[in-house]
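Engineer: requesting a structural model of the entry that follows:
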Amino acid sequence: MATRLVRFLVPGTSGCFRCGGLSVELQTASLVGAVCDSEIVTYRERRDDCPYLADLLRSEPPSEDVLWIVSWGFDVPQLIRRLRGHRVAYHAHSSGYGFDLPPGVPVLAVSRNTLGYWGDRAPRNPLFLVPNALDPQWLERGDRADASGRDRPIDVLVQARKSSDYVLRQLVPALRQRGVKVEVQSGWVEDLVSLFNRSTVYLYDSAEYWRGRGVTEGFGLPPLEAMACGCVVFTSLNHALADHCDPGRSAHQIGCGSLAHDLNRIQVAIGEPCQWRPPAAELGALLHANAEPRLLERWRHVLLELDQLQRQWHQDPPLSSPPTWRLRWGQIQQRARRVVDRLPGWPNQA
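Structural biologist: Here you go, the predicted model:
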């Protein structure tokens, strides 16, 4: 038995669903198509250009050569329930949603941060690290050779979505008061590569955005994309951003100590960007590790491993781990026994 078809479940593909997570799933489905057949399946929005989940569940029985990929945060538990009897894997981006996974459901984590989360929460489920791939356009059109910054009309680029109040209400006004050319981009941009290639410094501060929502930064593609285009990146270091943002090397911490400290560092970086960019060898290795050919190798390996596990589960059921409440209750009982054993006059059970 080998996987014949991989189906990626998304709620929809039209304007109201457009976001980084959707772009990643669409790109991943296209990438996996080089290994086996793949397709996008929607479950909220009906479209003429892709199948609809309810229709497929009514018309097709479960098949071991079809793998379903779920990924959409809060929808994951109910999707797994609907797909009972089918082969399912969880393409895990953000973590912290609070749900548990049934035994045997593989986790394909896009970052080490998310991998560690599920390594703690579901240590007996099959776990794999499959980072998001950089779209080839970032490597083909990224202007990393430009060291002077003179051809970049935007001194500082900020994307309003996910940015903190500190960046938008304190740092940006203070930079403009010093004569820095700041562009705050909002809404959907069709050609982000061009925008990054026209910017010297890129600010990304998502820590408070995600902390307020109780979940994590799943991968943090924007800073990596900005690095590929030669921007100096000032970023928060929350969650998955710590995977590829090494403060003082590949990127620089934003909100580091004081407003004045940020202002001074950003202004120096605008004037001397080549001194603030990551070393060429380190950047090259980082981009290579996240390029599509490298990630295609990872997906090929994951699918082979999942096929082997599926065959094995015909003989041995998937392993499981006790729920957290049971583990904590067991530890409470152990502590209580130790206390009782120390009581004066308590019979020695040995």
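
Engineer: hey, let's count contacts and neighbours off CA atoms from now on
Structural biologist: Will do.

Engineer: quick one: the strands in the protein?
Structural biologist: Applying DSSP state E to the chain gives strands spanning 5-10, 37-42, 66-70, 87-92, 107-109, 127-129, 154-159, 182-185, 199-204, 232-235, 252-253.

Engineer: between the first one and strand 66-70, how big is the angle?
Structural biologist: On the basis of axes from the mean of the first three to the mean of the last three Cα atoms, to 10 degrees, strand 5-10 is oriented at 20 degrees to strand 66-70.

Engineer: quick check: longest helix of this structure.
Structural biologist: Using DSSP state H, we find that the single longest helix of the chain is helix 292-312.

Engineer: quick one: contacts for the residue nearest to Glu64 when sequence neighbours are not counted?
Structural biologist: Nearest residue to Glu64, sequence neighbours excluded (Cα to Cα, 6 or more residues apart in numbering): Arg87, at 6.4 Å. Remark: with contacts taken as Cα atoms under 8 Å, 6 or more residues apart in numbering, Arg87 is in contact with Pro62, Ser63, Glu64, Val66, Leu67, Trp68.

Engineer: returning to what we had before: what packs against the longest helix of the chain?
Structural biologist: helix 20-32 (3 or more Cα pairs under 8 Å, 6 or more residues apart in numbering; DSSP states H and E).

Engineer: what are the contacting residues of the helix it packs on?
Structural biologist: By Cα under 8 Å, 6+ apart, helix 20-32 touches 6-8, 10, 13, 38-40, 132-133, 135, 292, 296, 299-300.

Engineer: want to put them side by side, so please do this one too:
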Amino acid sequence: MLIANGSEPSGVGLSPIRVLVPGTGTRFRCGGLSVAMQTARLLSTLRPTEVVTYRQRQDDHPFLDDLLRQEKAPGSSLWLVSWGFDVPVLLRRLRGRSVIYQAHSSGYGFDLPPGVPVLAVSRNTLGYWGDRAPRNPLFLLPNALEAQWLERGDRYGAGGPRVIDVLVQQRKSSDYVLKQLVPALRARGLRVEVQNGWVEDLVDLFNSASVYLYDSAEHWRAAGVSEGFGLPPLEAMACGCVVFSSLNHALADTLTPGELGHQIGCGSLEHDLERISAAVADQAAWRCSGPALDQFLIAYSESALKQRWQALLVTLDRLLPALQQQSVLRSRPLWRLRFSRQWRGLRRVVNRLPGWPVGRKP
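Structural biologist: Next comes the predicted model:
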């Protein structure tokens, strides 16, 4: 199913794009699916784009197995994979085709085939693949804030009353926040809401809160992978919330303690209580607002990311065919790097032995 937005994509005639997701039903509902669908919608304004499922057959989207049977030759499509643990299997199934990996969380432990481009959504993830796959083409392309966050965001406090003093989303929150900080804040008389389950209008919820708490460090440490981008704190700032957040992984890309957001779990419970209570009492003094926030958020707007996607697709149009025709650079395997390092160290030791001529090979 081609995604249509009411206008003809400007890239008609160029390589169509296929965005792979396991499925789009409630079983797969999560932030990763939302971002993938948003990416497909944004790309559809540039080129013919379709969402392809590979686990769940659906009437409204083509299924990967069917497409591969129909297209025994590689074809001209550009395939975009992103779903964490599924990436190695998908890359093997799409071998010989033009594939790009949109990398969110890092730390899954797999290696990439030589020549597969990586589209990192954060500098944290870019650095991970810059270390693990330094000869693969690497690009930085953040996720976008959907227009609703920027159009409806009450960034200057001029809207209606904020009936929630402190908002917490239960998923990914630490035991510290849920079992210590939330009860202590409530004991001080603050109106604290812990949101759990699906919310139809998150923008309205965020616009109803004065302070937003996000503490995902323990969640991702236990999962063994990283916070790939960290949209919730950005969404909260766009809605005028004072943000207290952990600074793990990609959150350190965007949050500067004391300027754009504040660190949660900063030293002691009492210190957190004092700062959060002060932020509720005087939001203007604690939150980032005005031109500084506008300049920060515009870089993550869909219009800005659309321009960056357009430039990237032009680069990929030149790069991917060349990679199929030329010898692809390969990274040296880790075992060889370590062996070479140990061998050089051994030679230095031998050269220092009494009576051994300097520079003589052992």
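
Engineer: picking up where we left off before, any chance of the strands of the first structure in CSV, plus distance to Asp341 of the first structure?
Structural biologist: Shown next, in CSV, are the strands of the first structure (distance: least, Cα to Cα, whole Å):
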stretch, distance to Asp341 of the first structure
strand 5-10, 55
strand 37-42, 59
strand 66-70, 50
strand 87-92, 45
strand 107-109, 43
strand 127-129, 41
strand 154-159, 61
strand 182-185, 65
strand 199-204, 55
strand 232-235, 53
strand 252-253, 52
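
Engineer: among those strands, which comes closest to His314 of the first structure?
Structural biologist: strand 87-92 (12.9 Å; Cα to Cα).

Engineer: what's the average distance of that closest one to the second structure?
Structural biologist: Comparison of strand 87-92 of the first structure with the second structure after fitting gives an average deviation of 0.5 Å (mean Cα distance after the TM-score superposition for the first structure).

Engineer: the second structure: matching residues for that strand?
Structural biologist: Aligned by TM-score structural alignment, strand 87-92 of the first structure falls on residues 98-103 of the second structure.

Engineer: give me the aligned partner of Ala250 of the second structure over in the first structure.
Structural biologist: So, by TM-score structural alignment, Ala250 of the second structure is matched to Ala240.

Engineer: hmm, its match is touching Asn113, no?
Structural biologist: Yes: Ala240 of the first structure is within contact range of Asn113, at 5.2 Å (criterion: Cα atoms under 8 Å).

Engineer: out of the contacts of Arg87 of the first structure, who's nearest Leu309 of the first structure?
Structural biologist: Looking across the contacts of Arg87 of the first structure and measuring by Cα to Cα, the closest to Leu309 of the first structure is Glu64, at 11.6 Å.

Engineer: residue contacts, that closest one?
Structural biologist: With Cα under 8 Å, 6+ apart, Glu64 of the first structure has these contacts: Met1, Thr3, His86, Arg87.

Engineer: please flag which of those sit within helices.
Structural biologist: Per DSSP H, the subset of those in helices is empty.

Engineer: which position in the first structure pairs with Glu235 of the second structure?
Structural biologist: In the first structure, the residue matched to Glu235 of the second structure (TM-score structural alignment) is Glu225.

Engineer: could you measure from that match over to Val156 of the first structure?
Structural biologist: Remark: distance between Glu225 of the first structure and Val156 of the first structure (Cα to Cα, to the nearest Å) = 15 Å.

Engineer: of these two, who's got more company?
Structural biologist: For Glu225 of the first structure versus Val156, neighbours defined as other Cα atoms under 10 Å are more numerous around Val156 (27 against 22).

Engineer: need the counterpart of the more buried one in the second structure.
Structural biologist: In the second structure, Val156 of the first structure lands on Val166 (TM-score structural alignment).

Engineer: ok, and the closest non-adjacent residue to Asp341 of the first structure?
Structural biologist: Asn348 (7.6 Å).

Engineer: ditto for Leu91 of the second structure
Structural biologist: Val99 (7.5 Å).

Engineer: kindly report the same for Met237 of the second structure.
Structural biologist: Ranked by Cα to Cα, 6+ apart and with sequence neighbours excluded, the top spatial neighbour of Met237 of the second structure is Val243, at 6.6 Å.

Engineer: distance of that neighbour relative to Ser301 of the second structure?
Structural biologist: 19 Å.

Engineer: just tell me what Cys256 of the first structure corresponds to in the second structure.
Structural biologist: By TM-score structural alignment, Cys256 of the first structure lines up with Cys266.

Engineer: can you check Asn290 of the first structure too?
Structural biologist: In the second structure, Asn290 of the first structure lands on Tyr300 (TM-score structural alignment).

Engineer: what is the burial count for that match?
Structural biologist: When counting by other Cα under 10 Å, one arrives at 18 neighbours for Tyr300 of the second structure.
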